[in-house]
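S.K.: Give me coordinates for this.
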Amino acid sequence: MEKTYSIVFYSKPVVDTVKEMKDLLKSKINWYNSCNSEAHITICEFKIDESQIDSVKQKLIKICDTFTPSQAYLDHFGSYDNAGAFFIAPNEETKNNLKPIMKKIHETLKSLNLKKSDDPHMSIARRLTPENLKIASQLFTTINIDFLCNEIVLREFDPVKKQFFVLDSIGFGSNPEPEFVQGSLF
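M.R.: From the prediction side, this is the model:
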């Protein structure tokens, strides 16, 4: 059976902090897209037959072994006006640390039909009207949260609850791939 999966950066303490923000926004504008989803930074989303998920996990374990943990800092808000998205954004250093990881995961899973995210951000709300986007940006003006980014999380979509749930987490191994060095015979 085909299922929908996503790969994300995820931190439980951050989830709780952002939930409070989402609930406050919901109290001002009522229900909105992603008001009930747990905070995360999307890397990609894909649909595959559930029989293939173990193969995907093995690829992710192998690539994650090469990643080194780093502190992630989210220090400002942003929006994608065309999508009505309001989000928490990482600082430049964090963005520069996360982007290569995201790119390597995209390359590792390129045989799948990925819905990729190339710009690391943590959504608070999606598909807001321009008026509600303005309310969100007036409600939230400063942010300073951080977490140790030392794993990725594989999630599965529950079509009944219409939410993703954590399937597995895959830690970073701090074992960079050895560089290929051209040897000399003489």
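
S.K.: rest of the way, CA atoms for contacts and neighbours
M.R.: Noted.

S.K.: Tell me the helices and strands packed up against the top strand by length along the chain.
M.R.: Longest strand in the chain by number of residues (criterion: DSSP state E): strand 70-80. Counting contacts by 3 or more C-alpha pairs under 8 Å, 6 or more residues apart in numbering; DSSP states H and E, strand 70-80 packs against strand 85-90, helix 92-108, strand 145-149.

S.K.: want to put them side by side, so please do this one too:
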Amino acid sequence: MNLKLNRDWYSVVIYPQAKVIDEIAVMKDKFAAKIGWFASRNSKAHITVVVFMADQYELNFYIEQIEEFCYTQKQQEVVFDQLSLSKFSRAIVLLPNDLSKAYLTDLLKRLRKQLRTSQTINGSNAHISIGRELSSAQIELAENLYDQVSLKFNCDTVAIRKFNETKRQFEVIKTFKFLENPLIDTQYLLFN
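M.R.: The predicted structure follows:
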């Protein structure tokens, strides 16, 4: 009898509202019209927190940790207004402004700490990918493709995505809203 459980790839991401997801899709469509298919062409806008492999029981652990984190997490508007075209990283990404970067850096650090196990792989600094694994020529074609970019959204949702082998994409399987509840001091409760 084989008791070994199947393990799948998952990612935990900060997930923007539909309007921003649609705006990023338009940017990807414009880039695809210029160069054709590219890595992360069909991926919906997100900010990667961690990636991990898990069976159904391990996944439940991550779900509980995310629920606990989101219970007290406060929402905040973030702005992505810097377009980075990097031949070194072979990517085109949107970066947050300084105020949003500070908030997101802290948010990602605390959420990664909450989820830290030997199974997790941290994402990088907060960014939203337009295209990845691009050639220098593809990046050059994109240099004058976009006007000034400024995307704003209320940072209020974490999502778990599961890798779909058939589509070769991660797909959202569960979302969690920031509930903004007060932190309960358990030591204080002991004296009441």
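
S.K.: Post the TM-score for the overlay when you can.
M.R.: For this chain pair, the superposition-based TM-score is 0.90 by TM-score structural alignment, normalised by the length of structure 1; 182 aligned residues with a C-alpha RMSD of 1.9 Å.

S.K.: Mean neighbour count, the helices and strands packed on strand 70-80 of structure 1: which tops it?
M.R.: Across these, averaging neighbours per residue (mean count of other C-alpha atoms under 10 Å) puts strand 85-90 on top, at a mean of 23.

S.K.: Which one of the helices and strands packed on strand 70-80 of structure 1 lies nearest to Pro69 of structure 1?
M.R.: strand 145-149 (5.5 Å; C-alpha to C-alpha).

S.K.: Return the distance of the closest one from the chain's centre.
M.R.: 13 Å (C-alpha atoms, centre = their mean, to the nearest Å).

S.K.: That one vs structure 2 - mean distance after superposition?
M.R.: Compared with structure 2 after fitting, strand 145-149 of structure 1 deviates on average by 0.8 Å (mean C-alpha distance after the TM-score superposition for structure 1).

S.K.: Go through the helix or strand following that strand and flag the buried ones.
M.R.: Next in sequence after strand 145-149 of structure 1, counting helices and strands by DSSP states H and E, comes strand 151-158. Across strand 151-158 of structure 1, burial judged by 16 or more other C-alpha atoms under 10 Å covers Glu151, Ile152, Val153, Leu154, Arg155, Glu156, Phe157.

S.K.: Tell me who's in contact with the counterpart of the fifth one in structure 2.
M.R.: Meaning Arg155 of structure 1. Residue correspondence to structure 2 (TM-score structural alignment): Arg155 of structure 1 is matched to Arg161. Contacts for Arg161 of structure 2 (C-alpha atoms under 8 Å, 6 or more residues apart in numbering) come out as Tyr10, Ser11, Val12, Val13, Phe170, Glu171, Val172, Ile173, Lys174.

S.K.: Over to Thr72 of structure 2?
M.R.: Contacts for Thr72 of structure 2 (C-alpha under 8 Å, 6+ apart) come out as Phe178, Leu179, Glu180, Asn181, Pro182, Leu183.

S.K.: Identify the spatial nearest neighbour of the second one, chain neighbours not counted.
M.R.: Spelled out, that is Leu179 of structure 2. Excluding the flanking residues, the one nearest Leu179 of structure 2 by C-alpha to C-alpha, 6 or more residues apart in numbering is Tyr71, at 5.0 Å.

S.K.: That neighbour: neighbouring residues, count only.
M.R.: Summarising burial for Tyr71 of structure 2: neighbours were counted as other C-alpha atoms under 10 Å, giving 16.
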